[in-house]
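Trainee: let me see the structure of the following:
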Amino acid sequence: MTTFNDFITYEHDLEHDFEHNLAHKKEFSPPKIYIAKNDLSKRWYVYFSYRDPSTGKLKRQKNIYGSVNTFSTKEDRMALLSRYRRRLLKLLQQGYNPFIDNTELYKSQFIVKDAINTSEEKITKAFSPQIQYSKSINQREEVVVKKDIPEKIEIEEPKMTLREAFDFSLRIKEKQISSNSHKDYMYTTNAVVKWAKENYPKLKTIDQFDKKAALKFLNALLLRTSSRNRNNYRLNLSSLLQTLEDNEIIESNPIRNIPVLRSIPKRNKSYTTEEHEKIFGYLEKEDPLLLLYIKFISYNLLRPIEVCRLKIRDINVADRTLQFKAKNSPLKIKLIPKKILDELPDLSKLDPDYHLFTPIKIGGNWDTDDVNKSNYFSKRFKTVVKEHFNLDINQTLYSFRHTFITILYQSLVKGSTPHAAKSELMGITGHNTMTALEKYLRNIDAVLPNDYSNHFDND
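Mentor: Okay, the predicted model is just below:
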């Protein structure tokens, strides 16, 4: 029996212009060429799918290799694969079916016509307009005639799986974002892959992760957690999928048209004057290291994770400055107030690469990432302080920054105008714009009106 593969790789070039058989058009997928990312050490081939009569679904057929992988240049391989692809498409349009014996159809289309076209003139017509012949007195000269419009060859590689596509995007993102953000993105992709495996096992490739699938994932997350968490996952996914779109791995980013949900942001509740004074007094005896950590947040107005990033070399005692990586800047420099300088031990003999804060002392090696360091001090504060004073759940280490910015603003505004006070405060807090500072002050309720009791005197 003549195999289906034999029809395609038959080296005698019978490029007849078969009529399209529309009845079979939807029985198969358009043949495509796989070029292994132009890697000549790997196998190149033509592939396609045909509708399985037993299931009614398109089924991937055996790859068409022929002799293409014996060639050592991309041009030669593409030329032969293009020929295989054209033949395969015409055979499928004519009615060839990989699930049945096509020998008789093969004979009717090839063998009979070979017998008829025995003369050179008939062979010439059979191959026209590909090849024409012209005669001269002493020789026959073959002239290749090019088509006016070259055939467009569709080249497509197998689709990436969810994991492969996300890993590709993560490798690209790794050069653009911080290590903490990269880890956050990794957690997001792990959650999507796990969700798909458990809930939609048929969702295998990245092109199947469309808007509908993305909405199902985000809705499941929303029902299990919160709108804020759902929005964070949406943001991470959108960024990763946009990278895939930019690199032509997917046609479009399905997250782009999924709206952000309204969420109520959590706010770190400020401490009263009485509360923070009691905490400071308590920590002087119970945990002086934690107290100094809190004072860097309070008096230097740093975020907890920014304090965790500080190293000995970042502290310039002579100039009374420190440098650090901020939320909105790769490097910022701040003045160290006297309240902090007076409590710092001698740092001159310590290794400049030591971290300023470690779990057991000032100045030492602490080999873990910044998020873990920040989480460590948060848990330590919870155990030592929050449980002892029975503080509100929203009173955190970050709350000390809010508390002392409020104290500072209210002190600066006395005997001054609000604008002048904010202008001076902006240089201390590190906000880039007055608008950003004003929004922050409103959010923490730092700006309070003067006593307005006299307006009720007429009551």
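
Trainee: CA atoms for contacts and neighbours, from now on please.
Mentor: Fine.

Trainee: spatially nearest residue to residue 403, not counting backbone neighbours?
Mentor: Nearest residue to residue 403, sequence neighbours excluded (CA to CA, 6 or more residues apart in numbering): residue 270, at 5.0 Å.

Trainee: can you map out the strands along this structure?
Mentor: With strands called from DSSP state E, the chain shows them at 32-34, 45-47, 49-51, 58-60, 131-135, 140-144, 315-316, 321-326, 329-335, 355-357, 362-364.

Trainee: nearest to residue 444, of those?
Mentor: Closest to residue 444 of the strands of the chain is strand 321-326 (CA to CA; 19.9 Å).

Trainee: chain center to that closest one: distance?
Mentor: 29 Å (CA atoms, centre = their mean, to the nearest Å).

Trainee: for that strand, packing partners?
Mentor: helix 304-309, strand 315-316, strand 329-335 (3 or more CA pairs under 8 Å, 6 or more residues apart in numbering; DSSP states H and E).

Trainee: by contact count, what packs against the longest one?
Mentor: Think strand 329-335. Under the contact criterion of 3+ CA pairs under 8 Å, 6+ apart, strand 329-335 touches strand 321-326.

Trainee: quick one more, to check against the first:
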Amino acid sequence: MTNFNELIALEYENEYESAYDLSVKRNFSNPKIYSASGDLTKRWYVYFSFRDPKSGKLKRLTPFYGNANKYKTKEDRMSVLVTYRKVLLRLLKQGYNPYTDNTELHQRLTSKNNDASGQVPTNKENKKTGRDDDGPKMTVREAFDFGLARKEKILSPTTKRGYENKIKNFLKWLEENRPELTDITELNKQVVTSFLNDVVDRTSARNRNNFRTDLSSITQVLVDNDILKENFIKKIPTLKTVPERNKTYSQETQEKIFGYLEITDPILLLYIKFVSYGFLRPIEVCRLKVKDIKLESKTVEFKAKNSPMKTKIIPEILWNDLPDLEKLDKEAVLFTPEKIGGTWETEIGNRRDYFSKRFKKVVKDHFDLGTDYGLYSFRHTYITKVYRALSKKFSPFDAKSRLMLITGHSSMTALEKYLRDIDAELPEDYSTMLESEHG
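Mentor: Modelled structure (predicted):
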């Protein structure tokens, strides 16, 4: 029986599109690349499933490694595996079957390679076989996989997931709206603009701008690696957006919400109190583990927005509401759907989204709150309370300096902008200035 590796080798040498277009029943899954989450100490490979003739079900077969793991950089391994994947898919479409003798296919490929040796195809032949003078082409998917592999070294896990999600959405849109566009060099400003227009029609200008930024970033990697000649996405303008803003709650509304949650959802209430009294952002609360609450010093350690790790005191008003944490697993997630301190195997973004949806269902829908009221509103509400209390005792500068220690803002400028945005800083009554001279 012909060795599968020999078939791969034959097609690898002639990577371009086959002149044969065989119609075969699809008894296999599309080959996929396993990249070990970027870990170069592990083996990367291409894998696929084929329909077992006995059971009639798709069965995972032995992965194909080839020479990919000889390469020591992520981009080199990905480039080789992308080619292997294309070759493997082509072989499957041409009739390769791991459960039968593939001698006929082997002979056909050998004959094709022998016929092509020593010949330089004309431009007309180039178009037929899918090759050109610039060498092998990359599909849009392969190019974006390559770009992300090059970029992932400098991305946080959360940012990487954001890139992956946007690329996935873009590729899906291409499949549905521009299925004839496969080669990365066929991608242009007009196509991307059409996609971005669709995004803004379905969602918002802000989301559209985020897609533009991330797609442009990956495209620039392709330009830097001579896969594309220019980053045409840079020429697509950003759209003006209205900044999203969460309003502060009135004293009456806040007290009603807390009273309601004491009875209906104590876990959500404690979650909100970390935002309200601890001035943490919702995603920062979602990152907390039991071990991050330091019982001796009454402090909490957490990963903040713009720093690797920060420490804040836990005020008495919040400390008194905490359950007994001493007997809990220190590695447990502090906030889970069912209890304080447990296992929750999901990404941080999913945890944040879960509590946002829970808040909408339990609180917003019940109190009929508008779209400009959310979890962030509690942070704004209580920072406003503290600032106005400090302003009664201290000068504006001293009040803000003390507030910075509480909120954790990195600079006075950032804090002042934040206070302006939430309307925490209001002037004194200026009625006397409006009176006429002779009034």
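
Trainee: Provide the TM-score value for the superposition.
Mentor: Superposed pair, TM-score by TM-score structural alignment, normalised by the length of the second structure: 0.69. Supporting alignment: 333 aligned residues with a CA RMSD of 3.0 Å.

Trainee: thinking again about what came up before, go through the helices and strands packed on strand 321-326 of the first structure and pick out the most buried.
Mentor: Among those, ranked by average contacts under mean count of other CA atoms under 10 Å, first place goes to helix 304-309 (a mean of 22).

Trainee: what's the matching range in the second structure for it?
Mentor: Counting by TM-score structural alignment, helix 304-309 of the first structure pairs with residues 282-287 of the second structure.

Trainee: and for that stretch, what's in contact with it?
Mentor: 271, 274-275, 302-305, 333-335, 348-349, 351-352, 375-376 (CA atoms under 8 Å, 6 or more residues apart in numbering).

Trainee: same thing but 7 Å
Mentor: Applying CA atoms under 7 Å, 6 or more residues apart in numbering, the external contacts of stretch 282-287 of the second structure come out as 274, 275, 302, 303, 304, 335, 348, 351, 352.

Trainee: tally of neighbours for the equivalent of residue 278 of the first structure over in the second structure?
Mentor: With TM-score structural alignment as the criterion, residue 278 of the first structure lines up with residue 256 in the second structure. Look at residue 256 of the second structure: counted by other CA atoms under 10 Å, it has 12 neighbours.

Trainee: I'd like the helices and strands packed on strand 321-326 of the first structure written out as CSV, with distance to residue 388 of the first structure added.
Mentor: Listed next are these as CSV, based on distance: least, CA to CA, whole Å:
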stretch, distance to residue 388 of the first structure
helix 304-309, 21
strand 315-316, 33
strand 329-335, 33
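
Trainee: which of these sits closest to residue 410 of the first structure?
Mentor: Nearest to residue 410 of the first structure among those is strand 329-335 (20.2 Å), distances taken as CA to CA.

Trainee: mind listing what the counterpart of residue 256 of the first structure in the second structure touches?
Mentor: Using TM-score structural alignment, the partner of residue 256 of the first structure in the second structure is residue 234. Neighbouring residues of residue 234 of the second structure by CA under 7 Å, 6+ apart: residue 216.

Trainee: corresponding residues in the first structure for stretch 162-172 of the second structure?
Mentor: Counting by TM-score structural alignment, stretch 162-172 of the second structure lines up with residues 184-194 of the first structure.

Trainee: show residues contacting that stretch.
Mentor: 162, 163, 166, 233, 236.

Trainee: starting at the chain centroid, how far to it?
Mentor: 10 Å.

Trainee: repeat for stretch 446-459 of the first structure
Mentor: The answer for stretch 446-459 of the first structure is 52 Å, by CA atoms, centre = their mean.

Trainee: now do the buried residues in that stretch.
Mentor: Within stretch 446-459 of the first structure, the residues scored as buried using 16 or more other CA atoms under 10 Å are residue 446.
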